[in-house]
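Participant: predicted model follows, preceded by the sequence.
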Amino acid sequence: MDTLKDADLCAIAVIPGLYISDRFGARSQFLLRSHNIKYVLSATCEQDVPRWDETTLTKISTMHLDIDDHPMQDILCYLKQACDWIHAALEEKPDGTDPQKPVGVLVHCVQGISRSGAIVVAYLMRYHSLSYSDALSVARKHRPLIAPNPGFEQQLRLWELCNYDVYAAGSDILRPEYEFWKAQCRKAFQGPEAGSKKVIHETMNNIEAEMMKWGTMIEN
């Protein structure tokens, strides 16, 4: 069984320049330099965002998504922005010091498993037109530890149904599937058993049942 090891950055080799790690890898200025990391996306709470020295700060562009590793945490609202940011960074041309070495983009969370794993899987889905299952399989070939929590998995499957955007094509109107998901999550945190494991489980089952209907409609 794969386990967490010493700090390192794991290359998603099918996407030259894309890396995933835990918080310790993201804090290592030596590893960042070694892999030519110029962009770092932190999918963490504020306290787990890396604190680098001033020299490193001037050389790295960052994005912070304030995300808890909780099944009801909304990641759908961040996915398109995060994926487009990663893609634009990967498209950047290498500097003159080593033109053969691609610009590095690191996505990290606390353990490099759920939150950052979900972002990497989302990127593969959006920019390589992969299903959730196929994107997860590709990502795990390079980092077997990747495992979005059940709520993130459900959201990524919903994102697939929404064609990788929570907004209707060419508009600022939220898709009804996403509106339904948000409404269900709000209900899960109301009432005497608000936020309990039982309520969250029931909520996810309700969402899953509706997603199955939507999937059938798309197939037909």
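Facilitator: Great, that's in hand.
Participant: when you work out contacts or count neighbours from here on, use the C-alpha atoms and nothing else.
Facilitator: Fine.
Participant: wait, residue 150 touches residue 71, no?
Facilitator: Yes. Between residue 150 and residue 71 there is a contact under Cα atoms under 8 Å: 6.1 Å.
Participant: so between these two, which is more surrounded?
Facilitator: Just comparing residue 150 and residue 71: by other Cα atoms under 10 Å the higher neighbour count belongs to residue 71, 19 against 15.
Participant: now for the more buried one: which residues touch it?
Facilitator: Counting by Cα atoms under 8 Å, 6 or more residues apart in numbering, residue 71 touches 149, 150, 151, 152.
Participant: that's a strand at residue 30, yeah?
Facilitator: No. Looking at residue 30 with DSSP: H, G, I helix; E, B strand; the rest coil, it is helix, so not inside a strand.
Participant: take the one below as the second:
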Amino acid sequence: MNLEMFNQIASITDHLYLSSAAAVNPDRIRTIGITHIINVTMEIRNLNMPTVQSIQLHVEDAPHARLSVYFDRAADKIHQVHKRGGRTLVHCVAGVSRSASLCIAYLMKYHRLNLAEAYYHVKKRRYVIRPNAGFWQQLIDFEQKLFGRASVKMIQSSIGWIPDVYKEESRNMVWFPSRRY
């Protein structure tokens, strides 16, 4: 895996950006013209810049975490910022699961992409994204609420339950249960 990707700020749309926390620094934020940041971490403090509004959503990167309670709130905020001519950066620790899920939810709600289309759109711009199985189930439920149907389904695999969009890349993976000593 190319570790440089974790320092990338990926442009999802002309006003929505996705990154890891490591990529967030004042110079880059100014250069891109970010006006708002959504920080989806438990442990990383908001960037303190007078010209940037930040909100923090305290969500664990765990399948049991309730990220879906923020889907509408985050999507609405991104949309409002865009309508006022601003730009939003969404980040979590790695820019892989929590923040990617919120970007996908936004694309579903405001760009009317189905879940599969939204996932592939974000993945094309930041190929390291991989929302966890719990977030996938929440995204499937959100798609069901928005459109009355689901374009992605959870399937059983050799590594446990995964969304069907992971089927090919997970084909040769093997699950090793963790051992406690």
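Facilitator: Sure thing, it's come through. Quantities reported herein were computed from a predicted structural model and do not represent experimental measurements.
Participant: please state their TM-score.
Facilitator: With the length set by TM-score structural alignment, normalised by the length of structure 2, the two chains reach a TM-score of 0.76; 150 aligned residues with a Cα RMSD of 1.9 Å.
Participant: hmm, back to that, can you put the contacts of residue 71 of structure 1 in TSV and add distance to residue 41 of structure 1 and secondary structure?
Facilitator: Output for these, formatted as TSV (distance: Cα to Cα, whole Å; DSSP: H, G, I helix; E, B strand; the rest coil):
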residue	distance to residue 41 of structure 1	secondary structure
149	19	coil
150	22	helix
151	21	helix
152	17	helix
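Participant: most neighbours among those, which one?
Facilitator: residue 152 (24 neighbours).
Participant: that residue maps to what in structure 2?
Facilitator: When structure 2 is aligned by TM-score structural alignment, residue 152 of structure 1 is paired with residue 135.
Participant: how about the contacts made by that match?
Facilitator: By Cα under 8 Å, 6+ apart, the contact set of residue 135 of structure 2 is 63, 65, 67, 68, 97, 98, 101.
Participant: in structure 1, what sits opposite the first one in the alignment?
Facilitator: Taking TM-score structural alignment for the superposition, residue 63 of structure 2 sits opposite residue 71 in structure 1.
Participant: and its match, helix, strand or coil?
Facilitator: coil.
Participant: need the counterpart of residue 7 of structure 1 in structure 2.
Facilitator: Alignment note (TM-score structural alignment): residue 7 of structure 1 maps to residue 7 of structure 2.
Participant: ok, residue 13 of structure 2 to residue 104 of structure 2 distance?
Facilitator: Note on residue 13 of structure 2: its distance to residue 104 of structure 2, by Cα to Cα, to the nearest Å, is 11 Å.
Participant: meant to ask about residue 130 of structure 2, not that
Facilitator: Residue 130 of structure 2 sits 11 Å away from residue 104 of structure 2, taking Cα to Cα as the criterion.
Participant: got it, and residue 121 of structure 2?
Facilitator: When distance is defined by Cα to Cα, residue 121 of structure 2 is 8 Å away from residue 104 of structure 2.
Participant: the two: who's more crowded?
Facilitator: Between residue 121 of structure 2 and residue 104, residue 104 has the larger neighbour count (other Cα under 10 Å), namely 27 against 18.
Participant: what helix or strand is that one located in?
Facilitator: Using DSSP states H and E, residue 104 of structure 2 sits within helix 98-110.
Participant: just residue 162 of structure 2 next, same as before
Facilitator: In the assignment (DSSP H and E), residue 162 of structure 2 maps to strand 160-163.
Participant: next, the buried residues of that strand.
Facilitator: Under the neighbour-count criterion of 16 or more other Cα atoms under 10 Å, strand 160-163 of structure 2 has 162, 163 buried.
Participant: would you map the strands across structure 1?
Facilitator: Secondary structure of structure 1 (DSSP state E): strands located at 10-11, 18-21, 37-44, 61-66, 104-108.
Participant: let me know how buried residue 81 of structure 1 is, in neighbour terms.
Facilitator: 12.
Participant: what is the aligned counterpart of it in structure 2?
Facilitator: Using TM-score structural alignment, residue 81 of structure 1 sits opposite residue 73 in structure 2.
Participant: for residue 33 of structure 1, same thing?
Facilitator: Matched to structure 2 by TM-score structural alignment, residue 33 of structure 1 sits across from residue 30.
Participant: same deal with residue 128 of structure 1?
Facilitator: With TM-score structural alignment as the criterion, residue 128 of structure 1 matches residue 111.
Participant: and residue 143 of structure 1, by the same measure?
Facilitator: Alignment note (TM-score structural alignment): residue 143 of structure 1 maps to residue 126 of structure 2.
Participant: cool, and residue 113 of structure 1?
Facilitator: Per TM-score structural alignment, residue 113 of structure 1 is aligned with residue 96.
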